[in-house]
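> The sequence isn't on hand, but the structure is:
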């Protein structure tokens, strides 16, 4: 721990609620949230990630946040092996994923260890927690480093949110961390937190909703959901899904993340997952996009970080894809723009 400051904070309760290890912006934001929570504020504000547009503010009711925390515990953490439900928080607490960890610590009356968000938060930090939440980008960095990988094996459960997972990463998690329960969550800022999840290794990548969440699709096959976080109103998520049961669905891609090339609609996120599988590249090290084309309407392109492979070698890797899914051009860049939550900024 070095010279890092270690402080225990108790807030109007006999239960341990929060443990910080240093003073930072993360500390200030969390402390402000707890002051609002403890005085009984009824509304809490979050910013969207800005993945497909400008970030915007969304307000959520206290009772909806409590419902989410309770539904999460019932769905995944009722088993005594997860108690005392202590969490390591290494996500920004002014975004949905991090703020909901603060909410859960209050609702569950459980310890929370707060550290500064980074690409690999376990490299220098570890606290004896049962549960943590990571973005796929953080998880990739954690498992690639032997020090942080060893620390990851000490958790009982890891919630993974933010974007699609690399299939190669999923296989590595199952093989290397058999005692850790990895849960790929599904949700948005508009729903305060996740409203569904799937256990890594479960068949067919099916997401199951939590609590009283109801689901349906509209005429465009976009997922619509209703639960206490939406005040029981139906909202459209712009996620294309296949409903597999009244309580489960298979994710197909984003309706607003499509290239229409020659009349064929190509789901970029599903294609990126396929490319990650055949190439072994980390998900966030490349992305697909479209540019105007007089013949096709839009032409499929690939943007990628600099690699040891030549352009010709990259095209060879991609040649195993169906012809219509093969990018027609490659752009080499020094960085892929990401949101603060680790999603590709389209």
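Here it is on my side, so go on. Note that the structure is a prediction, hence the values are computed from the model and not measured.

> CA only for contacts and neighbour counts going forward, please
Will do.

> tell me which strands and helices the longest strand anywhere in the chain is in contact with?
Criterion DSSP state E: the longest strand present in the chain is strand 235-245. On a contact count with 3 or more CA pairs under 8 Å, 6 or more residues apart in numbering; DSSP states H and E, strand 235-245 meets strand 214-217, strand 222-226, strand 248-254.

> Quick check: buried residues in it?
For strand 235-245, burial by neighbour count (16 or more other CA atoms under 10 Å) applies to 235, 237-243.

> where's it relative to the chain centroid, distance-wise?
Centroid displacement of strand 235-245 relative to its chain, using CA atoms, centre = their mean, to the nearest Å, is 17 Å.

> could you give the angle of it to strand 222-226?
If you take axes from the mean of the first three to the mean of the last three CA atoms, to 10 degrees, strand 235-245 sits at 100 degrees to strand 222-226.

> Second structure for comparison follows:
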């Protein structure tokens, strides 16, 4: 007998059980011009199939996206961790504003099924709160940094965001500028740490001026250690084997760490290790355009840091002088980017992460022959 067909799901106040979920999935798959609805229908179909596993696609932020097979029982265990940590109760409203093509959106559906939540479904846009009525109550939501950013700059959305009981923020680390804005908002916001391979987050960090900055705490059943590179190894009781990451961390104990950056992003410039994410965090209050720190090969130093800014046109001399002044005042001279590149269209994953290597490569290809 298929145990997965017995699950029920409440969407926008209507509960679907047993055969009704099949009908719902088929109806969602008819949405010809709305991929996100078809993705939701496909996920529901996969969940209620008789297979104990499901295919999940990685985001592709650090390499080519790939499909992996994961156990539904492991997804349920991960969902239970989150539901228990945040004390989610039946009939509470959970907001689904992420694409269910990826693990972040899938896990919101699994949490809703497990905890009997009412899933409020809106398009996974940059400003998902615009689709909600002012009177709508949201007890729990999962959003990415770009959605938080756009919600904060719209006054109506900002007020709605502050009324939500709990918001977890994933996808990538948030900037210090965004964190300051969230602290001002006085809402209940949490940064998450996790990945597709861990079936959503395995550690959380509450955004608060009264707590240690950048310190993540493991969820129950999860503990950490380090590999020889200083990268985090994740042990979760619902995963068949440890997950070895490329995330450099300062391990405080087996349940707490401070995130430093990606091992594969580290720049070695004249023997000095530069963590791009550390510089980006320092610069974020001053740059209101998307940007990132990358590197180019250098005959003398091995590598030199480079600042890339998403900017629609070639910046004038005044703008470049302002940017260089910011770099000199914020970043130590030995770590300061030696070059500034502007490019009108960064390459992003579907989950909003910048594809750094691909963006730099495309920039260099289009500017081939210029003196770098």
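Right, received. Where do you want to start? Note that the structure is a prediction, hence the values are computed from the model and not measured.

> Could you report the TM-score between the two superposed chains?
Comparison of the two superposed chains (TM-score structural alignment, normalised by the length of the first structure) gives a TM-score of 0.89, and 330 aligned residues with a CA RMSD of 2.5 Å.

> Tell me where the first structure has helices.
Using DSSP state H, the helices assigned to the first structure run over residues 25-38, 62-76, 96-108, 136-144, 146-152, 167-176, 268-279, 311-318.

> Give me the contact list for the longest one.
Residues from elsewhere that reach helix 62-76 of the first structure, judged by CA atoms under 8 Å, 6 or more residues apart in numbering: 41-44, 100, 103-104, 107-108, 192-195, 210-211, 228-231.

> ok so, going back, deepest of the helices of the first structure, which one?
Of all the helices of the first structure, helix 96-108 carries the top mean neighbour count, a mean of 22, counting by mean count of other CA atoms under 10 Å.

> Please tell me which residues of the second structure that one aligns onto.
Helix 96-108 of the first structure corresponds to residues 103-115 in the second structure, going by TM-score structural alignment.

> mean shift between the matching stretch and the first structure?
In the superposition with the first structure, the average deviation recorded for stretch 103-115 of the second structure is 0.8 Å (mean CA distance after the TM-score superposition for the first structure).

> Pull the distance from that stretch to the chain's centre.
Its chain's C-alpha centre and that of stretch 103-115 of the second structure lie 16 Å apart, by CA atoms, centre = their mean.

> Which residues are in contact with the counterpart of residue 144 of the first structure in the second structure?
Aligned counterpart of residue 144 of the first structure in the second structure: residue 153 (TM-score structural alignment). Contacts for residue 153 of the second structure (CA under 8 Å, 6+ apart) come out as none.

> ok so, going back, in the second structure, what residues pair with the longest strand of the first structure?
Counting by TM-score structural alignment, strand 235-245 of the first structure corresponds to residues 243-253.

> How about residues contacting the matching stretch?
197-198, 224-227, 229-235, 257-264.

> again, but for stretch 126-139 of the second structure
The contact list for stretch 126-139 of the second structure, computed with CA under 8 Å, 6+ apart, reads 92-95, 97, 122-123, 146-147, 150-151, 157, 160-161, 163-166.

> picking that back up, ok, average deviation of the longest strand of the first structure from the second structure?
For strand 235-245 of the first structure, the mean deviation from the second structure after alignment is 1.1 Å (mean CA distance after the TM-score superposition for the first structure).

> now do the same end-to-end measure for stretch 229-244 of the second structure.
Length of stretch 229-244 of the second structure, first residue to last, CA to CA, to the nearest Å: 11 Å.

> buried ones in it?
230-236, 238-239, 243.

> ok, now stretch 189-199 of the second structure?
Under 16+ other CA under 10 Å, the buried positions of stretch 189-199 of the second structure are 189-199.

> Same question for stretch 331-344 of the first structure.
Residues of stretch 331-344 of the first structure classed as buried: 336-337, 339, 341-344 (neighbour count, 16+ other CA under 10 Å).

> Now for those residues: which two are most distant?
For those, the farthest-apart pair by CA to CA is 336 and 341; their separation is 13.5 Å.

> how many other residues sit next to the equivalent of residue 86 of the first structure over in the second structure?
Under the alignment (TM-score structural alignment), residue 86 of the first structure maps onto residue 93 of the second structure. Here the neighbour count serves as a burial measure; for residue 93 of the second structure (other CA atoms under 10 Å) it reads 25.

> picking that back up, tell me the one of the buried residues of strand 235-245 of the first structure nearest residue 60 of the first structure?
The closest of the buried residues of strand 235-245 of the first structure to residue 60 of the first structure turns out to be residue 235 (CA to CA; 14.2 Å).

> Using TSV, lay out the helices and strands packed on strand 235-245 of the first structure together with distance to residue 121 of the first structure.
Shown next, in TSV, are these (distance: least, CA to CA, whole Å):
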stretch	distance to residue 121 of the first structure
strand 214-217	35
strand 222-226	33
strand 248-254	29
